[in-house]
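[1] Below is the sequence, then the predicted model.
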Amino acid sequence: MELNIREEKGFKYLDEGKGETLIFLHGLFGALSNWNKVLDYFSKKYRVIIPMLPIYDMPLKEADLEGLLKFVEEFIELKKLNDFVIVGNSLGGHVGLMYTLKNQHKVNRLVLTGSSGLFEDTMGGSYPRRGSYEFVKKKVEYTFYDPTIATKELIDEVFEITRSIPTCLRMVSIARSAQKHNLAKDLSNIRIPTLLIWGLNDTITPPIVAHEFNKLIPNTELRFIDKCGHAPMMEHPEEFNKLFENFLEKNKVLI
């Protein structure tokens, strides 16, 4: 589906459908398009909101997880949202966890997929190398079990992002912040139903990370997708959607 990007008071976001609100948060190299097939599926029965995290253009001194958390809090406040589901991939899961821990009265269910917060091997253990297309291609392919998912269009998009020195500096700052910000001691405070959807072949946040989240968060459901890397919603969207929908149906809330 064609993306109808809205702009309001400095925020860029998608807002499609009606019903219970689902908020999706993308990862470090992510974009609104990462959720295309999820948006298309769930906007038929739910209100789907996807903010564009300001990873590439936020002030450098604010380029860390606290800065992203503040951004999400301000966006949710602007849209006057309550009683919603947060879904986060990779860094987006990390920010979603931080938001939930601080604002659990507003979140009724949480979904993490390839989330950081305990351990991650961001971009294969190295940071963006400006000007090297082959480097970017290799690292984008590293995200997926099937490297053909890393289309030329996707690689070109990431390459354009990493051509900017200020953008690379922001991304490095945010990645380092994520690696330092371990949430293990706080996860027992999450009491809402939580779904973990993990790629069985994820090399960035390996399956052992999913098992650790499952152990530390009290009310969790863990589901693995085979032949799948770090972004299940892109690599196996049909299976991701089915698992997510079953979780929503099983944990219905009255709003």
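    Yes, it's here. All figures in this text were calculated on a predicted structure; none of them were measured in a lab.
[2] contacts and neighbour counts: CA atoms only from here.
    OK.
[3] Is residue 210 in contact with residue 195, as I believe?
    No: Residue 210 is beyond contact range of residue 195, at 10.4 Å (criterion: C-alpha atoms under 8 Å).
[4] Looking at the two, which one has more neighbours?
    The neighbour comparison of residue 210 against residue 195 (other C-alpha atoms under 10 Å) goes to residue 210, with 26 against 22.
[5] would you say that one is within a helix?
    Yes: assessed with DSSP: H, G, I helix; E, B strand; the rest coil, residue 210 lies in a helix.
[6] re the thing from before, which residues are in contact with both of residue 210 and residue 195?
    Common contacts of residue 210 and residue 195, defined by C-alpha atoms under 8 Å, 6 or more residues apart in numbering, comprise residue 222.
[7] which non-adjacent residue is nearest residue 40?
    Nearest residue to residue 40, sequence neighbours excluded (C-alpha to C-alpha, 6 or more residues apart in numbering): residue 1, at 6.5 Å.
[8] let's bring in a second one:
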Amino acid sequence: MSYELKEEGGFSYIDEGQGEPLLLLHGLMGALSNWEKVVEEFSPHYRVILPMLPIYDLPLLTTGVRALSKFIHKFIKHKGLKNVILLGNSLGGHVGLIYVLAHPGYVKALVLTGSSGLYENAFGGSFPRRENYEFVKNKVEYTFYDPVTATKELVDDVFQTINDRSKVIRILAMAKSAIRHNMKDELRKITMPVALIWGRDDKITPPEVAVEFNELLPNAELHWIDKCGHAPMMERPEEFNQHLGAFLNKIKK
């Protein structure tokens, strides 16, 4: 990813373009590069901001989805952002849901793709054979409909991460926190516009999860992407961007 990573006030982030802010949140095993095609498509018309979530930097006792939501609030206040359109993939979507419940006045709309918060087959649930490269490769490929999307670079990054003892402990703690923090009873309080853009072949947060989100969120719309797994903005970026663009046009002032 060729965009400049800025370091300021204890935050690491990418900030491209001008206009209404789109704040993009990556998942538990994700990276800023997961959103590259979204930045490319929308930074000519929006201010696209990607903070690096401090998953590996939080004290172990406070490692959890609520701590990440508090981090996002500090970041939004630090940057002076208002009327944010918040996009989250996987754990990032879960953090976004917690954030908008706590601070609805800062967020104009929400976009969820492969979001946790109801149910997920957590990649981070356990790593019984984390030193086995082929095992890790199969796990990463499971994330996508087309295993070719799991490039060697991506597999190498995950392999390196989960074989770092400090990081893997925090991944496990974060995954358990996400599973404990089920949001079924709270979703009806989120009345802002929500777009659900979901891979029809997502095996981590399966299609029935998207259907349940759509039923529980009062102002949601659900869009399917065929032959697509858990990270549509990576695997089917053109279709993802079409759905996102249509939603953004719909909620324009």
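    Arrived safely. Just so it is clear, the model here is predicted, and its values are computed rather than measured.
[9] TM-score of the superposed pair?
    With the length set by TM-score structural alignment, normalised by the length of structure 2, the two chains reach a TM-score of 0.97; 253 aligned residues with a C-alpha RMSD of 1.2 Å.
[10] tally of neighbours for the residue nearest to residue 40 of structure 1?
    Neighbours around residue 1 of structure 1, by other C-alpha under 10 Å: 8.
[11] Same question for residue 216 of structure 2.
    18.
[12] What does it correspond to in structure 1?
    Using TM-score structural alignment, the partner of residue 216 of structure 2 in structure 1 is residue 216.
[13] Would you mind measuring from the nearest residue in space to residue 19 of structure 2 that is not next to it in sequence to residue 23 of structure 2?
    Nearest non-adjacent residue to residue 19 of structure 2, counting by C-alpha to C-alpha, 6+ apart: residue 46, 4.5 Å away. Residue 46 of structure 2 sits 10 Å away from residue 23 of structure 2, going by C-alpha to C-alpha, to the nearest Å.
[14] so where in structure 1 does stretch 68-75 of structure 2 end up aligned?
    When structure 1 is aligned by TM-score structural alignment, the counterpart of stretch 68-75 of structure 2 is residues 68-75.
[15] State the number of residues packed around residue 106 of structure 1.
    Neighbour count of residue 106 of structure 1, defined by other C-alpha under 10 Å: 16.
[16] quick one: it and residue 82 touch, right?
    Yes: counting by C-alpha under 8 Å, residue 82 is a contact partner of residue 106 of structure 1 at 5.0 Å.
[17] circling back to that earlier point, can I assume the residue nearest to residue 40 of structure 1 is in contact with residue 38?
    No: using C-alpha under 8 Å, residue 1 of structure 1 is not in contact with residue 38, being 10.6 Å away.
[18] if we can go back for a sec, not counting its own residues, what contacts the match of stretch 68-75 of structure 2?
    11, 51, 53-55, 95, 98-99.
[19] Let's see that with 7 Å instead.
    For stretch 68-75 of structure 1, contacts defined as C-alpha atoms under 7 Å, 6 or more residues apart in numbering pick out 95, 99.
[20] so how far does it sit from its counterpart in structure 2?
    Compared with structure 2 after the fit, stretch 68-75 of structure 1 shows a mean deviation of 1.0 Å (mean C-alpha distance after the TM-score superposition for structure 1).
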